[in-house]
Every structure is written in C-alpha cells, then in structure tokens.
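> Return a 3D structure for these sequence lines:
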Amino acid sequence: MTENDLPTAEMSDTGRANLQQILDHSDDGANLILQALGQTRMAMCVTDPRQGDNPIIFANPSFYEMTRYDESDVVGNNCRMLQGEGTDPSHIAKMRDLIRNEKTGVVELLNYRKDGTSFWNAVHIGPIYDREGRLVYFYGTQWDVSNVVAARVADQQFRMINRELNHRMKNVFAVIASIVTMSSRGMDSAQDAADIARDRIVALGRAHEATIGMSMDDSGIQLRDMVAEVLSPYHRATASDAHIEGKPIELPRDAITPMGLVLHELATNSAKHGFLGNRAQELTIRWELSRDESGMLDFLWEERFDNPGTVDNVHEGSGTQIIRTVLAAVHASFERKLEENYWRSRIRLPMTNPVQIKPFEI
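Sure thing, here's the model as predicted:
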C-alpha cells in the first residue's frame, strides 16, 4: 500500500504520515486491519502497547471531530485523557481488564471533550496481532451514544414513574374504600355520611396532588412543608399561640399520602372542637427523631384548653379509626390522650428502612 492509497478526506499530513508509518512496519495481517480502520468514518484510534503507557499513535479525523482535540494533544498520550470527574471507575476498570487480557469488548463510559463538555462514548476495544501471533497494537473505535443513553434513561424514568403511579393509586383506592366504609358508621343519614366521606376524599386528593411531583423517585417530602400545606386554609394557624417545632425531616415516600390524610383529620377535628375552631387556647405541633436505633419519628399534635370541661366533649369517631387504619398500613402507631387540660395526639412512624405498605384492613 502506498501513501496515495490512504484516505485523504480531512486527514492531515501528520495523520497520513503516522498511519503510513504504522502500515510500513506491520505485516500483511495487521496491515489489512489497519487499512480498514484508517478508512472508516467512525472515530477510531490505534495505540501501541509495546511503548510505555500504551500511547495513541494514530487517530482518524472523526476522532478529532468528536473529541475536539488536536493531533498534538492526542498522539503520544494515553486514552485516559478523555476521562474526567464523572467517569465511572468501574467502567475504567473494565477497559483496563480488556487491555490487560487482550480481549475484544465494548465499554460505555462518560468521556470529556477538550472544551470540557461531556458525552457518552461506546468504545470498542480489540487487539491486533502480527502473523506470529504477537500483540502489536490495540484499536479503539468510538461512538457518541449520548442520545441513546438519554433515551434509555428517559425510558427507565418513565417505567419508574409508571410503577410509582400504579403503587400510589392502589394505596389511594384502598384509603378511599376505608374512608367510605368508616364514614358511614354512626351517621344518622346517608347525606351526612356522604358529606364526611366527600370532605375526606377531597383532602386525600389535595395531599396526593401536593406531593405527586415531589416523590417520583426514592426521595420524599419535607414534613414541615406538608404541615404547612394542611394548615394553610386555617387563619388561626398563623396566630402567635400556634407553635410548629421540628428539624427538617424527609418523610418516606410511602408515608406521604397516609400522613397527608392523617394531618387533615387532625386539622378537621381541631377546627370542629379545638384550637383551629377557637375552642382551645394553644396549639403545638412538634416532631423529632428518636435517639435510639429504632429510627422512629415521634410526631405530636397538642392542644391546650383553659376549660377542662371543653376537653371532655372532644369527639373521637370515624376520623380516629381512619387515622389508625392508614397509619397501621405503614407500620405506624397512633395514640390519643386526654391529660389535664391537654388533648394530645401522637404518631410514631418508622424512618430507618423503606416502608412496605401492608394491605388496608377495613
């Protein structure tokens, strides 16, 4: 093969000379492979494992176009120059393993251009032997698969969101069934039961709507944000004798909808019989994580009544039953106590491990 036979499109004089030098020092077997690689429009490079650090000795124009490096930057350097902060070490290790064991394979990894922009590179690596079976070169072809990776990630996210929506909707329908059943107990008329059930389902919808965009991954929602959302319709919640205390805590995603409904029930009960309805003198909402290994969230809703007789009239009905039911589904407990002038509602919710929803028992 002569110099005139080499592909000339966009290849610099230095690049043509480098390739010709490689071909001149290769036997026929390696020569054919190198000729094919030199003419491909896919980005490619050739390295020499016989030299220290296995440097690049040739790269075609497509390689420079993809990486935006110049020949002076590339020839004589190792391919690791394309790696950066976001390159996964396990992908690098896989490439090293292929080279060390003289194997052919494809590694997909995050690489960086000269200007610092990143791209996903599908690198096909393979050894080139002479007719005596001696390793003389490695070739590497590169394919920018950023769009492919982006589409794959989008598909994975879609599948995750779809699973999450199915999961949450099953829980929502289970809660609705519980609401309808329990709201009818002890009611004098079907209309009363329907009104109560409607209000609770609307509240469930608000909790679901407020959090649906905040929990599509494994993350949760800040408890303080949820409390603020539930209290927002009540003017008295902003009074000086309403206290909300607690450090930032992220609720497990499976506990978001149940907690939203429970907080609504507590607020509704308070509006009818307690502080939010101007029948109690002080409201304290406080939460903290237990200091032991249980990792429990201790949530307290406390209302103070100046008139002890008023406390005795606080109603505990189907709302409390719903609270217990939805909290039991996320392995949480609920306790209500009347202590002197205080009506205290306490929730204990596990936080250390992912919450596994149990079937609702109606």
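> C-alpha from now on. contacts and neighbour counts both.
Noted.
> Which stretches in the stretch 201-350 of the chain count as strands?
221-222, 242-245, 250-251, 282-289, 296-304, 333-339, 342-350 (DSSP state E, counting those that start in this stretch).
> Dump those into CSV; add distance to Arg198 and mean neighbour count as well.
Converted to CSV, the strands of the stretch 201-350 of the chain look like this (distance: least, C-alpha to C-alpha, whole Å; neighbours: other C-alpha atoms under 10 Å):
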stretch, distance to Arg198, mean neighbour count
strand 221-222, 25, 18
strand 242-245, 28, 15
strand 250-251, 26, 18
strand 282-289, 26, 19
strand 296-304, 24, 20
strand 333-339, 23, 14
strand 342-350, 24, 20
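> can I get these in TSV with distance to Ala17?
Supplementary listing: those in TSV, determined by distance: least, C-alpha to C-alpha, whole Å:
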stretch	distance to Ala17
strand 221-222	62
strand 242-245	74
strand 250-251	62
strand 282-289	70
strand 296-304	70
strand 333-339	77
strand 342-350	69
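> and for comparison, fold this next one:
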Amino acid sequence: MSSNDTNTGINKQARDGFLVVSSSVWSSLYYELIKSQNDTIATRVLSTYLAICCGADATHQRSKWSSGAIYKRVGIAPSASKKAIAWLSEHNYIEIKKEAKKNVSPDYRINFFGNNPKDTNATDNIYIPNGIVSGVNGDESQSPLRILRDHHNPHLLYLFIRLYGFQDKYLDVVNPDIASTAVNSQNLDATMLYETNKELGGTIRVWGLNKQTTPQINIRQSTEFHDFEKYKDIEGLGGGVGFFTTLSKLNLINHVTHLCNGEMTHSGDEIEHLYIPYANDQSDHKITLCSSGATSNSQPLIYELEHYNYFSILPSNYKKVHYQQFIKMTYRTKLGEVVRRIDDDKQLNQDIDKLMKGVELKSMGII
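Sure thing, here's the model as predicted:
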C-alpha cells in the first residue's frame, strides 16, 4: 500500500526541493570512474558529486558545500571527500573558484558542459529530491545516498539516480515500459462481481481480481534506461531483477497497483489510469452494498469478495477494466503533472460517492 500524497510522511522534505544532474554528464562521470578507479573510490566520487549538486544555489551550478557538509550528510570523511573534490576538479566536472578554509565556505562551479539546468523542458536534466542527499524527517545520518554509498557499488548508485530520469510524470511511477505488469503477458483483466439492478438505479459495478492471480512485475531488459542484456550482472546485482530487488530491500522503491480502463494492455503508452484502489478507500461503500443484500454468483456479495483483491467500484458505463502494477520511487520531487491526475481521481471518486449515495437511499426505501 502506498500514498501518492507527497505532502505527508517521508516525502515532505523530498518535496521541498530538488537538485539537478545532467544525464549525459552523470553517464560520462560514471564511465570515466569505473574505468580508472576501484568500486569504493568510484562510489565515493559519485556521492561527493551528488552532494555538491545538492548544495547548489538556485542556478544549480554554484555550490558552497564543504567537505564538512558532505561528511554530515553522506558520511564521507573530510580527507576522503577532499580527494574526491580534487578528482572532480582535475577532470573538469567542477571548477574550484575558492578553496574551503576555516569558517569560510568554498565556491564550486558545477560544469554542465553546455546543458542548461534551469531549462525545465531540457530532456537532459534529471530532477532528484534533496532528501536523497540531505535525509528525510530530519535524519541526516540515514540519507538514501549514505545507504547507497555504503554498498560501495557505483553501478547501483549510477542506475538509481538515472532512474529519476525515466519517470511517467502523469502516473508518478517508473516508465511502465521499463518495469511493470505491462511488460509481461500476464492477464490482469478485472472480473465484474456485481451490478446494481434497475430498482437500485443500475448505476454502479463492482470489480475485483481473483486472489489466485498475483500481479508480477517484469523488467524489459534492453531500453534507453539500461541494457541489462549486455550488462547481465552489473557487478553483483544480478541484472534488472537484482537491481530493482536491491532498491526494494532498501525501501527506495515500492509497488503500487492502479485500476485502468479497458482490457489488459502491454504497452505503457496505452494505459488509461482510473484510480489507485488502496489509496481510494471504498470500505464504507463495501459495507453499504453488502448490507443492501447484494449477491454475486447466487451468494451474498460479502462471501464472494473473499476470493478477490482490489475491491473496486466504478460507474456502470465502464464495461471493461484491468489492473496494472508499477514501480514507484519512495522519495519524489514536486508533483508536477501528477496534480492533473490526482484531480481526475478526485472527480471520479466524487462521482462514485454520489452514485453510492443514491444506491444507499434506494436500498433504504427513501427514494
């Protein structure tokens, strides 16, 4: 179960700000490091770079975070982070305008190599929540970056950050064509369990997914995100499945199930989201229907529902629906386009509430 509300819980600080990393620069930095450094040093330099980017001002290009600030948030010893900063400067990823001194902040300029971090339409920019570096809920000692850095696996860190550049902004999930139930051939078409009759208005339908069917997220091995076929093992992660499993164990991603319009589709750009069943609490409606004497397969609806997951109510004009499961980043930036989707969800939920109120009144003989 997960929430899309980034104003609550662990997402609040992540929502309050973001750092910008150039995708092409991030890739260049990663490949240069793994060719010339061991895993520990490569991960340390990548982490230091992200910390410097997090400490940047509104231009995303000027940072004043010293080695002390990096130690506080990422846990890299000042002597080690100074070496990492020197490496970044020597290889032109940052320019040191002013060295750090006692009680004096440094002045680093982040090189975007011609890319514009302020251009919100630039496809090269990756937007990452500040909480990834600075921690969430005020706990700097357990920032996601620190947890990732302690794995000493530059491949894991590189791909995790890159994953923020491959998001479906409307659904607020990882691009479904990379990892989702849409990738495989599994059929998650919903079963219609009940429809109110004409005496009760004929207004709603109840849908569910048989408990014997468990949604299985698959990974598309070769995409623009990464070629898991060419790099099958990615240094101990066990390919795409291992990568996402590792992030799940670290609570950096989670699964979310959506109810979608139409028959099961296996293409991300054909998915028509309706709402998230667990986020749309219909427990009161469930009680209303079961109390009204609703039946399914010649037995009380409440007994039939024991065999199904994702109890979902929709207006009766929806004739075919299915479920999809996606991967969602635990820490996310500002809502952006998802605000429009949340508004759509809210309107549909209001329509359902209104229809259910009519069902309740009719079943009580009031209207």
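> TM-score of the superposed pair?
Between these two chains, after superposing, the TM-score reads 0.21 (TM-score structural alignment, normalised by the length of structure 1); 127 aligned residues with a C-alpha RMSD of 6.5 Å.
> before we move on, the earlier item: out of the strands of the stretch 201-350 of structure 1, which gets nearest to Arg159 of structure 1?
strand 221-222 (21.2 Å; C-alpha to C-alpha).
> picking that back up, closest to Glu164 of structure 1 out of the strands of the stretch 201-350 of structure 1?
Within the strands of the stretch 201-350 of structure 1, the stretch nearest Glu164 of structure 1 is strand 221-222; the backing value is 14.9 Å (C-alpha to C-alpha).
> Who are the packing partners of that closest one?
The criterion is 3 or more C-alpha pairs under 8 Å, 6 or more residues apart in numbering; DSSP states H and E, and the helices and strands that strand 221-222 of structure 1 contacts are strand 250-251.
> Can you show me the helices along structure 2?
Under the criterion DSSP state H, structure 2 contains helices at 11-15, 23-36, 39-54, 67-74, 78-90, 131-134, 144-149, 154-163, 239-249, 283-291, 301-304, 338-363.
> tell me which residues of the lengthiest helix in structure 1 are tucked away?
Longest among the helix segments of structure 1 by residue count, using DSSP H, is helix 146-183. Burial within helix 146-183 of structure 1, assessed by neighbour count using 16 or more other C-alpha atoms under 10 Å, is assigned to 146, 164, 168, 171-172, 174-180, 182-183.
> what do you get for stretch 83-100 of structure 2?
The neighbour-count criterion (16+ other C-alpha under 10 Å) identifies Lys83, Ala84, Ile85, Ala86, Leu88, Ser89, Tyr93, Ile94, Glu95, Ile96, Ala100 as the buried residues of stretch 83-100 of structure 2.
> biggest separation within the residues you listed, which pair?
Farthest-apart pair in these is Tyr93 and Ala100; separation 17.5 Å (C-alpha to C-alpha).
> hmm, back to that, distance to His258 of structure 2 for the helices of structure 2 - can I get that in JSON lines?
Shown next, in JSON lines, are the helices of structure 2 (distance: least, C-alpha to C-alpha, whole Å):
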{"stretch": "helix 11-15", "distance to His258 of structure 2": "20"}
{"stretch": "helix 23-36", "distance to His258 of structure 2": "29"}
{"stretch": "helix 39-54", "distance to His258 of structure 2": "33"}
{"stretch": "helix 67-74", "distance to His258 of structure 2": "35"}
{"stretch": "helix 78-90", "distance to His258 of structure 2": "43"}
{"stretch": "helix 131-134", "distance to His258 of structure 2": "26"}
{"stretch": "helix 144-149", "distance to His258 of structure 2": "27"}
{"stretch": "helix 154-163", "distance to His258 of structure 2": "21"}
{"stretch": "helix 239-249", "distance to His258 of structure 2": "19"}
{"stretch": "helix 283-291", "distance to His258 of structure 2": "17"}
{"stretch": "helix 301-304", "distance to His258 of structure 2": "22"}
{"stretch": "helix 338-363", "distance to His258 of structure 2": "11"}
